[in-house]
Each structure stands twice: as C-alpha cells, then as structure tokens.
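Asks: Coordinates only, no sequence provided:
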C-alpha cells in the first residue's frame, strides 16, 4: 500500500500535523505514519484482506497480520521475521530491474548500481536471509523482482530492462537455496531460452550490450559509486534498526 520513502520535513513544519500528533499523544512524525498505516490496515483486515507494505513500517509500531516487503537490502527481512511478521524479500541491489545492467556508458538512463543476471541468480539472491531460526525462516513467503518504469517510455524498453534478468530471478526462486551453477544456467538461458523470447517478440537486452535503438544518447541517469552505495546502505540499516 505504499508508505516508502515518505519525507517528514513538511509534517514537521505544518501546524495542523503537529496538532494532530499532540492530540493523538504520538511521539513524533514516524509515530504519526505508523498511526495512519495502522488505521488503514485495520480497515483492510475488516474486509478479509491484509496489508503488504514496504519495510519503512518497521521504523514504527504496526498491527499483527501485516506483511513486510523488504526492499532496503535484507535487513528488513531479518527484522520483520524476528518480530513475527511475514516477509516478501525484494532487495533493490539484487532484484530491482530498473537498475542499470552493466557499467557500460551506453546503458540507457543508468540508475544506481548494476544488477546483472548473475546477481539475480548465481549466489546473490536467496529470499531467506541468513541468521534466522527455522520458525523465523518460515515467515519468508518468497521473493519479488521490482521494476519501476518512470524511465521507460515504451513497452520495448520495459522488455529491455525486464529480460533476461527476470528469467534469472524466476530460476533462483524456483531452485531455492543450495548449490547453483550459473554457467549451466546461462547456457540454458542464452542458447535455449532467448530464442523463445525472440519467437514471441520480447526485445530483451542482448548479452553483448544494448542495441543502437535501446540506448538513450545524451540522457544522463543517476549511477551510484561503490562508496555512495555503501553509505546509502548504512543509512538504511540504521533507520530500520532504530
């Protein structure tokens, strides 16, 4: 239902919001967001459904039955499972398919860190994080790949970003944990499966890089350096743990 990346600066400067915080006896703006989500979750539960929300909800209190989508790495998955909540793992640095696919300068509208088929499949993506008991691990419902299309102006470009990485995510989730051979998978992917995608008109990213009409010359994206990425992840983990 959303609630991710919700800035609080406007709330801090808005008299009516501050009045509401005081009226409800809430500690701060994070508590206000939790209060709002709790009200929505209760209405959803009354109608026989439940809320799935991003891991920002771990920064406050929320009602039983809510499931957590852990997107800021896997820290949210660990925290939620240990607190007794169901989890869908969707860490952005492994399964966000709008992120760039290589370090090449001709990747269209580069965003954040590269996510390759090997990242999504080889040994990187397991929806069940380490450090959980069997009971806690059972709280992990599965994994999810996410693709945000604000930089994709046509269905052809959605194809480019989604495939073949989505095939790797599917393979990882179907195989489950344990030994994986990326070379064996890549042989099946590139030799056997990509011809199937060709046959149905999927315009995936070629292994050799983007084709000329898949590039976006002159349009600058937002690539992240390794140092930027590490600093960003530290801030995320600190927010969840606090």
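Replies: Cool, the structure landed. Remember, it's a predicted structure, so these values are computed and weren't measured experimentally.
Asks: When you work out contacts or count neighbours from here on, use the C-alpha atoms and nothing else.
Replies: Noted.
Asks: Identify the single longest helix in the protein, thanks.
Replies: Secondary structure of the chain read by DSSP state H shows that its longest helix is helix 29-46.
Asks: same for the next helix or strand after that helix, what does it pack against?
Replies: Scanning the chain past helix 29-46 towards its C-terminal end, the next helix or strand to appear is strand 52-54 (assignment: DSSP states H and E). With contacts defined as 3 or more C-alpha pairs under 8 Å, 6 or more residues apart in numbering; DSSP states H and E, the packing partners of strand 52-54 are strand 67-70.
Asks: Put this next to the first one:
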C-alpha cells in the first residue's frame, strides 16, 4: 500500500496542469468574490470574508477529490486494475489508497485558499482556530473521496472528467458554496442541508467560532460516505469478476 500510495503521489506531482486547475480556480474565485462582497457580516454573524474563504476552500477540496475519479477510469480502461489484482495487493487496499490520494490532493486547495485569505485578505485567526477550521474542512472531504472513487469505477475514460465536473458543480451549487443557503428559497435550502457540501463548509465555520459540529451534519456526511463507499466497493467487486 505504501509503495502504491507513493507512486500515486509522484504521478500527481508530475501533472502540474491538474494541480493548477484544481488549486488555482478556488483561489481566483475567492479573490473575486471577496473583492465584491467582502464587506460586512452574514446573517449568522460570520465575517463575509471568512464565510467566502471557507466556501471556496470547500469548493476546491471537493473539486480536487472528486476529480481523482477520472484517473481511476483511465486505469480501468488501460487494464491497470486487472494487473494489480494479480499482485498480492488486496482489493480493499487499492480502494483505500485511492481514497487517501483523493484526500491528499484536497490539501493544496485548502492550504492555498487559507494562505491567500490570511496574507492578502487579512483574515486574522489564532493558530488554534486555523487548525480547527483546516481539520474540519479536510475531514469533510471524505464523502467526496468516496464519490470520486465511485465515479471512477462507473465511468469510462472519456466520460469520467465530465461526470466529475457535473457532480462537483451540482454539489457546490446546491450545497450553498456559491450562493449562500440563507439566500436560497426554502425548498432549495432544505435540499442543501441534505448534502455533504453544505456541511463541510458549515462545520468549518463552526470551528472558526469554536462551536461543536452539528449532529445533523455528521450524520449526513456519514450516510453519504457509507453509501458512496459501498457503491464503489460493489462496483470494484463486479469488475473483479472479469479477471
């Protein structure tokens, strides 16, 4: 598992275009939105710049983690998965490594948005507050790592990137990352609270304020993680029958 994980990380680092697009866009969006709307407070009392920082960091982390599904689809089409099944590497280890890679590629998006917010937008948090918001946002990526893995197991190499993009945009838009949930109609706001994308940002904002994560948010994220992870395992086992 360690060897495979190291190889996956090296391969990502050799793909600067992947890093630029997954890390650069959230930073650009944050700078634009904070420049337009960065004054004042939101209805829940959070500073608008902090609110936007968390939303765009969550968007970047979601985008990066879901996009890893494209690589899984390419590997399936090239037959790499079949080769790995002939090695001593167990199937569960392959899935765990892929989920770990999705979590790792989410790190640069989180770190860079937070860094830009602190250096250029004067977001002033204590070291403990930065740590809390970072950990909350990063753990919240777990359901999307599973979703990206499921997309990679279902899609073809040609369709995977499109499916990942549509999935990422739907979760971001409906989850209130681009349009705050308190501005949405009540029906859409209800839908937002059923999505992990809403709760990854809500939990991170609660961490900034020093509040405990909402029990509903934990439950929603666990359900999505279990459902997407279970579907990814099911699809992987189905593919295994073809070896």
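Replies: Everything's here; your move. Bear in mind the structure is a predicted one, so any value in this text is a computation, not a measurement.
Asks: Kindly provide the TM-score of these chains.
Replies: Here the TM-score of the superposed chains, computed with TM-score structural alignment, normalised by the length of the first structure as the reference length, equals 0.28; 127 aligned residues with a C-alpha RMSD of 6.5 Å.
Asks: about what we covered before: in the longest helix of the first structure, which residues are buried?
Replies: By neighbour count on 16 or more other C-alpha atoms under 10 Å, the buried set for helix 29-46 of the first structure is 29, 30, 31, 32, 33, 34, 35, 37, 38, 41, 42.
Asks: Run a quick neighbour tally on residue 132 of the second structure.
Replies: The burial metric for residue 132 of the second structure, expressed as a neighbour count using other C-alpha atoms under 10 Å, is 20.
Asks: Skipping adjacent residues, who's closest to it in space?
Replies: Nearest-residue entry for residue 132 of the second structure: residue 207, 5.4 Å, with adjacent residues in sequence omitted and distances by C-alpha to C-alpha, 6 or more residues apart in numbering.
Asks: check which helix or strand covers the one you found.
Replies: Taking DSSP H and E as the criterion, the element that holds residue 207 of the second structure is helix 196-209.
Asks: Residue 120 of the first structure too?
Replies: Residue 120 of the first structure is part of helix 117-121 when elements are defined by DSSP H and E.
Asks: Helix or strand next in line after that helix, which one?
Replies: Beyond helix 117-121 of the first structure in the direction of the C-terminus, DSSP H and E gives the next helix or strand as helix 134-137.
Asks: Quick one: list the elements packing against that following helix.
Replies: helix 75-82.
Asks: Tell me how far the residue sitting nearest the centre point of the second structure lies from residue 168 of the second structure.
Replies: Nearest to the mean C-alpha position of the second structure, counting by C-alpha atoms, centre = their mean, stands residue 62 at 2.2 Å. Computed with C-alpha to C-alpha, to the nearest Å, the distance linking residue 62 of the second structure and residue 168 of the second structure is 7 Å.
Asks: One more: residue 230 of the second structure?
Replies: Computed as C-alpha to C-alpha, the residue 230 of the second structure to residue 168 of the second structure distance reads 20 Å.
Asks: ok, now residue 237 of the second structure?
Replies: Per C-alpha to C-alpha, residue 237 of the second structure is found 25 Å from residue 168 of the second structure.
Asks: who does the helix holding residue 207 of the second structure touch, helix- and strand-wise?
Replies: Applying 3+ C-alpha pairs under 8 Å, 6+ apart, we find helix 196-209 of the second structure packed against helix 48-67, helix 127-139, helix 160-174, helix 215-240.
Asks: that older thread, higher neighbour count, residue 230 and residue 168 of the second structure?
Replies: Counted by other C-alpha under 10 Å, residue 230 of the second structure and residue 168 do not tie: residue 168 has more neighbours, with 23 against 14.
Asks: Quick one: residues contacting the more buried one.
Replies: With contact set as C-alpha atoms under 8 Å, 6 or more residues apart in numbering, residue 168 of the second structure has these partners: 62, 63, 66.
Asks: wait, doesn't the first one sit right on residue 146?
Replies: No - Residue 62 of the second structure lies out of contact with residue 146 (C-alpha atoms under 8 Å); the separation is 11.0 Å.
Asks: possible to save the buried residues of helix 29-46 of the first structure as a markdown table with distance to residue 229 of the first structure?
Replies: A markdown table is the format used below for these (distance: C-alpha to C-alpha, whole Å):
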| residue | distance to residue 229 of the first structure |
| --- | --- |
| 29 | 27 |
| 30 | 25 |
| 31 | 28 |
| 32 | 29 |
| 33 | 27 |
| 34 | 28 |
| 35 | 31 |
| 37 | 29 |
| 38 | 32 |
| 41 | 33 |
| 42 | 36 |
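Asks: Just give me the closest of those to residue 142 of the first structure.
Replies: The shortest distance between residue 142 of the first structure and any of the buried residues of helix 29-46 of the first structure, using C-alpha to C-alpha, involves residue 41 and amounts to 21.4 Å.
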